[in-house]
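Pasting a predicted model and its sequence here:
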Amino acid sequence: MRKLVIGNKSTFIELTLKETNGKHWETFENVKGIAISICGSVKIGEIESCGQCQDSIEALYKDGSLHKHADRVGRIVEIWNEWHLNDLKAGTKKQTEYLNKVGVVGYDEAVKALKDVGLYEDSGYRYGSDWLFNPAPNDIAEELIRLFDTTK
C-alpha cells in the first residue's frame, strides 16, 4: 500500500494505492490489480470539509487558491471522479455505464432504473449483490504518483 499527500495544512488531497484481489466487473473472474482511494480536506476559516470534497478543492484550484499545485489539481480531480474506490463497484460495467448515462446515483433509484430496462441482472449478477472490481490501469497509477510528487 502506498499513501501520498499533496497540498498544505488547510487544503490537501490524500491518495492511497493498494494491490488487491477482486471479482472483475465484466468477467466476474478473480483478478489482481490496483485499487485507488482518494479523499480530501478543505479548511477555510472555521469551515471544514473532508472526504469526497473534490468540488470544493476544484473550486479553490480554479480561483488560484491552490497556486502551488494548481497545474496538477484539475487532473487529480478528473482521475478521482473516475477511479475512486474502483474495487467497490455495486454494478457491472454495463449497469454502471447505463446508470451514469441516465444520471442515477442512489441505490434504490438505481435498482428501479435497472429493472425498468432489464439490466437489474446482468450475466447472472444482481446489482449490488457483491462488490466488483475495475482494476486501474498501470498508467493511471503511475500518473497519480507523478502528480503527487511534490519534489518536481
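Good, I have the coordinates.

Please count neighbours and contacts with C-alpha atoms only from this point.
OK.

in this protein, which helix has the most residues?
If you go by DSSP state H, the chain has its longest helix at helix 70-83.

how about the helices in the chain?
According to DSSP H, the chain carries its helices in the segments 54-62, 70-83, 93-102, 107-116, 138-148.

Including mean neighbour count, could the ones you listed go into a markdown table?
What follows is the helices of the chain, written out as a markdown table (neighbours: other Cα atoms under 10 Å):
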| stretch | mean neighbour count |
| --- | --- |
| helix 54-62 | 18 |
| helix 70-83 | 17 |
| helix 93-102 | 15 |
| helix 107-116 | 15 |
| helix 138-148 | 15 |
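
structure B:
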Amino acid sequence: MAGKIKKTISKTAQAPLSPTDRVEDTYSPYTDQFFADMATKIAVTFPYEEFAAYHGCSPSHLAGAMSALVLAPLSDPTFTQHRDRNMSIAQYGQHMITTWSAHFEQVLLTTSGKANKRSRLRPSASTAPSPPGSPPLSSDVPLQSAKDVAEGKPTS
C-alpha cells in the first residue's frame, strides 16, 4: 500500500490546535506514528520535480535535503543528529511544537498593533512566480501578518 497513510481515530473528538494552544500532558496526538504518517504524506505529495526546477537543482539534491531536514527527523528513530538519543520522535516533535508555539506567541506580541508587518514565519514571496498554468509554489501564496493569523483572517 505505497502512498497510503494509516488512519487512526481518536476515541474523543479533538478540535484542531492553534499555534498558541497549550497541549495538556494527559493526551497528545503527537505519537511516533503521527510523525511517520506526516513524513509519508509529505514524501508522496511534494512536487519534487517542479520545486527542483524552480530552484535550479536536481530532484536528487532536493530529495537529499528533504530527507535530512524533514523525512528522517519525522520518521527514522535512528536519526538523532539534532536530538537526545534517548528522546523518541514523538517527544522530539512535541518539543519542537512547543518551541515553535513559544516563538509564534513572541512574534504575535512583537507584531501586535503593526498591521503592515509581514509574518516572519514564512519566507518572502519570490520575484519570479510559477509559470502560467502550473500549480503555485508556496512563494506565490500571499503572506499574512502574524496579527492576521492570530485573528483567524483568511489569506488574501
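The structure has been received and is ready for your questions. Since we're looking at a predicted model, the values are computed, not measured.

Can you calculate the TM-score here?
Superposed pair, TM-score by TM-score structural alignment, normalised by the length of structure 1: 0.23. Supporting alignment: 61 aligned residues with a Cα RMSD of 5.4 Å.

can I get the helices of structure 1 in CSV with distance to Glu14 of structure 1?
Compiled in CSV, the helices of structure 1 are given as follows (distance: least, Cα to Cα, whole Å):
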stretch, distance to Glu14 of structure 1
helix 54-62, 11
helix 70-83, 10
helix 93-102, 25
helix 107-116, 27
helix 138-148, 9
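
Of all those, which one is nearest Asp122 of structure 1?
Evaluated over those, closeness to Asp122 of structure 1 peaks at helix 93-102, with 7.4 Å, by Cα to Cα.

just checking, what packs against the closest one?
Identification of packing neighbours for helix 93-102 of structure 1 by 3 or more Cα pairs under 8 Å, 6 or more residues apart in numbering; DSSP states H and E yields helix 107-116.

one step back: quick check: angle from the longest helix of structure 1 to helix 54-62?
Here helix 70-83 of structure 1 runs at 160 degrees with respect to helix 54-62, directions being taken by axes from the mean of the first three to the mean of the last three Cα atoms, to 10 degrees.

Which other helices and strands does helix 70-83 of structure 1 contact?
Using 3+ Cα pairs under 8 Å, 6+ apart, the elements in contact with helix 70-83 of structure 1 are strand 30-44, helix 54-62, helix 138-148.

wait, which of these is closest to Trp80 of structure 1?
When the helices and strands packed on helix 70-83 of structure 1 are compared by Cα to Cα, strand 30-44 sits nearest Trp80 of structure 1, at 6.2 Å.

got the buried residues for the host helix or strand of Thr99 of structure 2?
Thr99 of structure 2 is part of helix 89-111 when elements are defined by DSSP states H and E. When neighbours are counted by 16 or more other Cα atoms under 10 Å, the buried residues of helix 89-111 of structure 2 are found to be 89-94, 98, 101, 104-105, 107-108, 111.
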